[in-house]
Each structure stands twice: as structure tokens, then as C-alpha cells.
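> Here's my sequence, what's the structure:
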Amino acid sequence: MKIAVIGGTGLIGSQVVGILDAGGHEAVPHSPSSGLDLLSGQGLAEALEGSDVVVNLTNSPTFDEASLAFFQTTMDNLVAAAATAGVGHLVILSIVGVDQVPELDYYRAKTLQEDILKAGPVPYTIVRATQFFEFVDAVLSWTSDENTVHLPVTPVQPMAAADVAAAVAEASVEAPLQGVRNVAGPEVFALDELGRVTLAAKGDERPVVVDDTAGMFAAVKGDVLIAPAGAVIAKTAYREWLASR
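So this is what the prediction gives:
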């Protein structure tokens, strides 16, 4: 099976390519470095030619309101090109609970990406994943200084990028779901607790202060970022992952 992996050189994409190649498929990574520009459509027809499946792992360069225009344009271009090329399955990576946090521009943009895919003519699968372990340090940095880290108590169920990549690769070689597959890590943390676990593992003695106005995840209400019923639960635990770093 020939699979075009758009964004195939990034954190998830490079791992997806490796998994698919190891499984005997022909996974071809595409990115700006290979001449593909999803915003303009340059190189898109060539990238999709002869592909049975297309996996889209590209991401907006910003998390603000501009991300809406990015996903509108790139998905319009990709869906049209995939239909023209006769692609039989289009897979995207999204976020668990993404359609339940309209207060966040980026989540509204990812919901728009899903809606464009659903409305298009190409059979599809949406893989929704929880937050990546690899991004926890960045989340802490948004609301910290040299003395303290401020975090809300938002419940999260993070997972390793390697497990995300495995879920995407698996979905790409199966029949299109015409729907959503949710994947998540094995443990639920309050975000402030996750911060304390992370700092302790690094020997960082800064205290974590509960602040329900701090950072992007302060806008999230309830447990919408937690795996819903029927989700696939990955095996890698956060402390185990931290210890392996």
C-alpha cells in the first residue's frame, strides 16, 4: 500500500513513516522541504499521485485565530486534490474533546479541519489523541517564572507521541471509519499535579500554584479532555516515560 504522509518529517509524521515502512508499506513523507506547500497547493498533485491513502499531520504555525484560516485553506486544498487523485482513504490527527472547547481559537480551528474532512467526498478516519507527554514542558513554561509555576486543575490524560504515531499508522492501513477513533494515555492527572510530577522528576524545586486563570487550558471546563467511552488506551505511563528520558 502506498501512503503519502503529509507532514512526514515532524514529531509524529517521522514515526508514522517508520512504522508503516517496517510493516511493508510504501510510506512517502512530504513537507515543505520536499517541495510541498499545502497553503498554495504547490506540489500537492505530485505528492498524492498513485497514493492509496493520505495521512495529514501538518499543523498551524500559530495557535491563535490565524490557525482557522490555515486549516480552512490547507484542508480545502488537500480534500480537493485527494478526490482528484482517487485517494481511497484520508486520515487526520486531531484532539480528544476538540469540539467542546470553542473558547480556544486553535480548538475551533481543528474542529473546522474535521468538519471539512467530514463534508468532503473522500472516505476518512479522524484520530483524536490527548495531549502529548513531549509537550508538557512547553505547557509549564507558558505560566512559569524563576520562582513558581502556575497551573489550573484541568483534568488531562496525556500520552506518548510514539503511541500517537502507532495509532495513526494503524488507522491508516485499516478501512476508513467515516468517524472518529479516540486514543489516550493510561492515567488521568489534574494539570497542576502533572506539573508537580514533572518538576520532581527533573529535580526542579519550584512550587506549583493552583491558578484557574493560568495558560491555555484554563479555558477548558470539566473533563472534556479525558478519554470518552470506547477510547483506545495506550500502555505507556507518564512516570515510566519520564524515567526513560
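
> Going by C-alpha atoms from here, please, whenever you check contacts or count neighbours.
Will do.

> Surely L68 and Y106 touch.
Yes: applying C-alpha atoms under 8 Å, one finds L68 in contact with Y106, separated by 7.2 Å.

> residue ranges of the helices in this structure, please?
Secondary structure of the chain (DSSP state H): helices at 11-22, 44-48, 66-85, 105-119, 136-142, 161-172, 191-201, 238-244.

> so can I have TSV of those helices showing distance to I95?
As requested, those are exported to TSV (distance: least, C-alpha to C-alpha, whole Å):
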stretch	distance to I95
helix 11-22	14
helix 44-48	25
helix 66-85	14
helix 105-119	8
helix 136-142	15
helix 161-172	11
helix 191-201	17
helix 238-244	18
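
> Which one, of those, ends up nearest to N59?
When the helices of the chain are compared by C-alpha to C-alpha, helix 66-85 sits nearest N59, at 8.2 Å.

> Out of the helices of the chain, which is the most enclosed?
Most buried of these by mean neighbour count (mean count of other C-alpha atoms under 10 Å) is helix 161-172; its value is a mean of 22.

> wait, V96 sits on R128?
Yes: if you go by C-alpha under 8 Å, V96 and R128 touch, sitting 4.9 Å apart.

> Next, show the common contact partners of these two.
Common neighbours of V96 and R128, counting by C-alpha atoms under 8 Å, 6 or more residues apart in numbering, are N182, V183.

> residue contacts, the closest residue to S51 other than its chain neighbours?
With sequence-adjacent residues excluded and distances taken as C-alpha to C-alpha, 6 or more residues apart in numbering, S51 is closest to K2, at 5.1 Å. K2 makes contact with H25, E26, A27, V28, G50, S51, D52, V53, according to C-alpha under 8 Å, 6+ apart.

> mind running it again at 7 Å?
H25, E26, A27, S51, D52, V53 (C-alpha atoms under 7 Å, 6 or more residues apart in numbering).

> and if you look at D99?
Y107, R108, T111.

> what's around V98, how many residues?
V98 has 22 neighbouring residues, counting by other C-alpha atoms under 10 Å.

> I'd assumed T111 was in contact with it.
Yes: using C-alpha atoms under 7 Å, V98 is in contact with T111, at 6.2 Å.

> next up, for comparison:
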Amino acid sequence: MTTPRGGLRVALLLLLTSLLASGCALPQQRLSADAIRAAEQAIERPRTIALLGGTGLAGSYLLREALARGYPLRVLSRSPQKLAYLGDRVTVIEGDARDPAVLDSLLQGADAVISAIGPVPADGAAAKGISSAVTGKLITAMQRHGLTRYLVVSGAGVAAPGDDRNATGWWMRQLVKIRYPEILRDKQAEYQLLADSDLQWTVVRCPLIESGPYVQPAIVSLATPATFRLRAAELAEFVLEQLETADYHRRAPFVYSR
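Next up is the predicted model:
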């Protein structure tokens, strides 16, 4: 978990006060009141997340974890009534993720984008290619809005440079290729769109995601998945923590549960 912003702010102000009281200063100048206010605002400034897929299995856990961490949320949904239970805790944008105007509305005031979008069986043929179609439009929309941070939940079957799959990882990819060939092609195309972009993306490659409470931190590997399962709560914690670090910028880690 991250350090509460309030505690960090207090610690910083105490440090600045101590420096001023002791007469210490930065080279050739003292810390001004404006500098103190700027530092305080930088710490307290809320970072708003634009979330896609927030009513699905992984997305609902991401939504709850983001709220628990105090992030303001703008959530895209074709069925806003599914999020009515949250009241005014989130801003819901209604519409289709493939509509550029809807994406412009979603990204207004956002600082980072998280997507857990995927094909919905009930959509039939309309769901084909959904991940690459949405990410392609999001890349363009994010450039218009000056956004760079994009995290996307993907599948363990997706291949990336540097992979060194063990037997479990190899079989996992083969099973996905056999059972979900169209979804794998779509997710692979999504990865390539991001790899070719200038965004600071992270593609989180997941095995089978299952509902369940948080047990322990997810395991991360850049070479191969080691198990066939991932608890959704542990996925959510990993994804949200990536907003605080550049460890996996422009990388595609495998994330899985013990």
C-alpha cells in the first residue's frame, strides 16, 4: 500500500519548517513561502483515473481498489445503472468505448488511463477485435489530451520480446491459441499498437482471473507465467501500485498468484 498523502504532506512541511528554523537553505537561496505552497500542492493534487471495463470481473476489483486508495474516478460504461450503487463517488461517462467523442469526455481531467475492457459474449460479432479497436482510438485520444500513462489488463497468451516461457507458460499460450484464437490475435494486436506508440504503457499479462479476496502480493515475471491463476484482488493491487512507479513502463509483466 502507498503512504497516505496526508502523512507525506505533514512530514514534508515539518522538514521544511525545521530547515527554515535552523537557517538552512538551498544553495544561494532560502525556501520561500511560494516554494512551500508549490510542494504542498504537488503532493496533494489528486490524480484522476479514467477506467474502462469497470463493471467486469477485473474492472470491478480495480474500481474498488482505486476508491480505497482515494483516487477520483471517471468510469466509462454502456450501462450506467450498474454503477448507480456508487452514487457520487465516481463520475460515470455513458457510451461506447469505440466512439472518439465518448473517449474525449472520459479523458477530460484525467491523469492516467486503466483499461480492463474485453469481449462481452452477449455482443456477438460486435465484440470481435474490441481490445485493439479501443486501444487504437485511446492512443489517439490520449495524445489529444496530453496523457501518457496507460495500463491495460491483457492475457498471458500474448507474446512479447524477452519471453522465456517454461513448460507452464508454453502450455498456457498453446491452450489460448487453440481455445480463444480470435481473442489472442486481438490482444496481440493491442500489444503491438502500444509498443509502436509513444505512451508510457504497461500491459499486464494475466492467466485465468478468478474472483476472491486479497491473500498476498501477486508474483511478477518478465519471462514466463508460473501458474494458471490470478486472484482479481491481487491483480487490482498490482495495477494500482504501478501509478506510483516506473518499474514497468513500456513493459509487459506476467502477474499471477501463488
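
> returning to that earlier point: any idea what the residue nearest to S51 of the first structure aligns with in the second structure?
Here K2 of the first structure is matched to T48 in the second structure, going by TM-score structural alignment.

> same thing with G35 of the first structure?
By TM-score structural alignment, G35 of the first structure lines up with E94.

> what about that match, distance to L52 of the second structure?
According to C-alpha to C-alpha, to the nearest Å, E94 of the second structure stands 11 Å off from L52 of the second structure.

> same deal with I43 of the second structure?
Taking C-alpha to C-alpha as the measure, I43 of the second structure and L52 of the second structure are separated by 26 Å.

> of the two, who's got more company?
L52 (25 against 13).

> ok, the more buried one touching L76?
Yes: using C-alpha under 7 Å, L52 of the second structure is in contact with L76, at 5.3 Å.

> In contact with D186 of the second structure, which residues are there?
Neighbouring residues of D186 of the second structure by C-alpha under 7 Å, 6+ apart: G129, S131, S132.

> from those residues, which is closest to R144 of the second structure?
Of all those, R144 of the second structure sits closest to S132, with 18.6 Å by C-alpha to C-alpha.

> gap between that closest one and A68 of the second structure?
Relative to A68 of the second structure, S132 of the second structure is positioned 30 Å away (C-alpha to C-alpha).

> same thing with S257 of the second structure?
With distances taken as C-alpha to C-alpha, S257 of the second structure is found 21 Å from A68 of the second structure.

> what distance separates stretch 206-214 of the second structure from the centre of its chain?
Stretch 206-214 of the second structure sits 16 Å away from the centroid of its parent chain (C-alpha atoms, centre = their mean, to the nearest Å).

> buried residues in that stretch?
Using 16 or more other C-alpha atoms under 10 Å as the test for burial, stretch 206-214 of the second structure gives C206, P207, I209.

> and the alignment partner in the first structure of the last one, what is it in contact with?
If I follow you right, that is I209 of the second structure. In the first structure, the residue paired with I209 of the second structure is F132, using TM-score structural alignment. With contact taken as C-alpha under 7 Å, 6+ apart, F132 of the first structure is in contact with P158, M159, A160, A161.

> The third one contacts Q131, doesn't it?
Just to be clear, that refers to A160 of the first structure. No: counting by C-alpha under 7 Å, A160 of the first structure does not reach Q131; the two are 8.5 Å apart.

> Quick check: neighbours shared by the two?
Here A160 of the first structure and Q131 have no joint contacts, going by C-alpha under 7 Å, 6+ apart.

> Give me the contact list for stretch 120-127 of the second structure.
Stretch 120-127 of the second structure is contacted from outside by P119, using C-alpha under 7 Å, 6+ apart.

> distance between it and the chain's centre?
The answer for stretch 120-127 of the second structure is 24 Å, by C-alpha atoms, centre = their mean.

> hmm, who's touching stretch 17-29 of the first structure?
Taking contacts as C-alpha under 7 Å, 6+ apart, the residues outside stretch 17-29 of the first structure that touch it are M1, K2, I3, A4, V5, I6, G7, G8, T9, A169.

> Ranking by neighbours, what's the top pick from these?
The most crowded member of the contacts of stretch 17-29 of the first structure, judged by other C-alpha under 10 Å, is V5 (28 neighbours).

> thought that residue was touching S51?
No: if you go by C-alpha under 7 Å, V5 of the first structure and S51 don't touch, sitting 9.8 Å apart.

> ok, A80 of the first structure to L90 of the first structure distance?
11 Å.

> how close does S67 of the first structure sit to T111 of the first structure?
S67 of the first structure is 11 Å from T111 of the first structure, where distance means C-alpha to C-alpha.

> same question but for S33 of the first structure, I mixed them up
S33 of the first structure sits 27 Å away from T111 of the first structure when distances are taken as C-alpha to C-alpha.

> now do S172 of the first structure
S172 of the first structure is 20 Å from T111 of the first structure, by C-alpha to C-alpha.

> show me what contacts L208 of the second structure?
F228, R229, L230.

> likewise D52 of the first structure?
Contacts of D52 of the first structure (C-alpha under 7 Å, 6+ apart): M1, K2, I3, V87, G88, H89.

> Among those residues, which ones are in strands?
Counted as lying in strands by DSSP state E, out of those, are K2, I3, H89.

> Could you export those residues to CSV, including columns for distance to P61 of the first structure?
Below are these laid out as CSV (distance: C-alpha to C-alpha, whole Å):
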residue, distance to P61 of the first structure
K2, 28
I3, 24
H89, 26
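
> I183 of the second structure pairs with which position in the first structure?
Using TM-score structural alignment, I183 of the second structure pairs with Y106 in the first structure.

> can you check V120 of the second structure too?
Match for V120 of the second structure (TM-score structural alignment): P61.

> Check the spacing between that match and F71 of the first structure real quick.
From P61 of the first structure to F71 of the first structure the distance is 11 Å (C-alpha to C-alpha).

> Please report how far the nearest residue to M1 of the first structure once chain neighbours are set aside lies from K2 of the first structure.
In space, and not counting its chain neighbours, M1 of the first structure is closest to H25: 5.2 Å by C-alpha to C-alpha, 6+ apart. From H25 of the first structure across to K2 of the first structure, the span is 6 Å (C-alpha to C-alpha).
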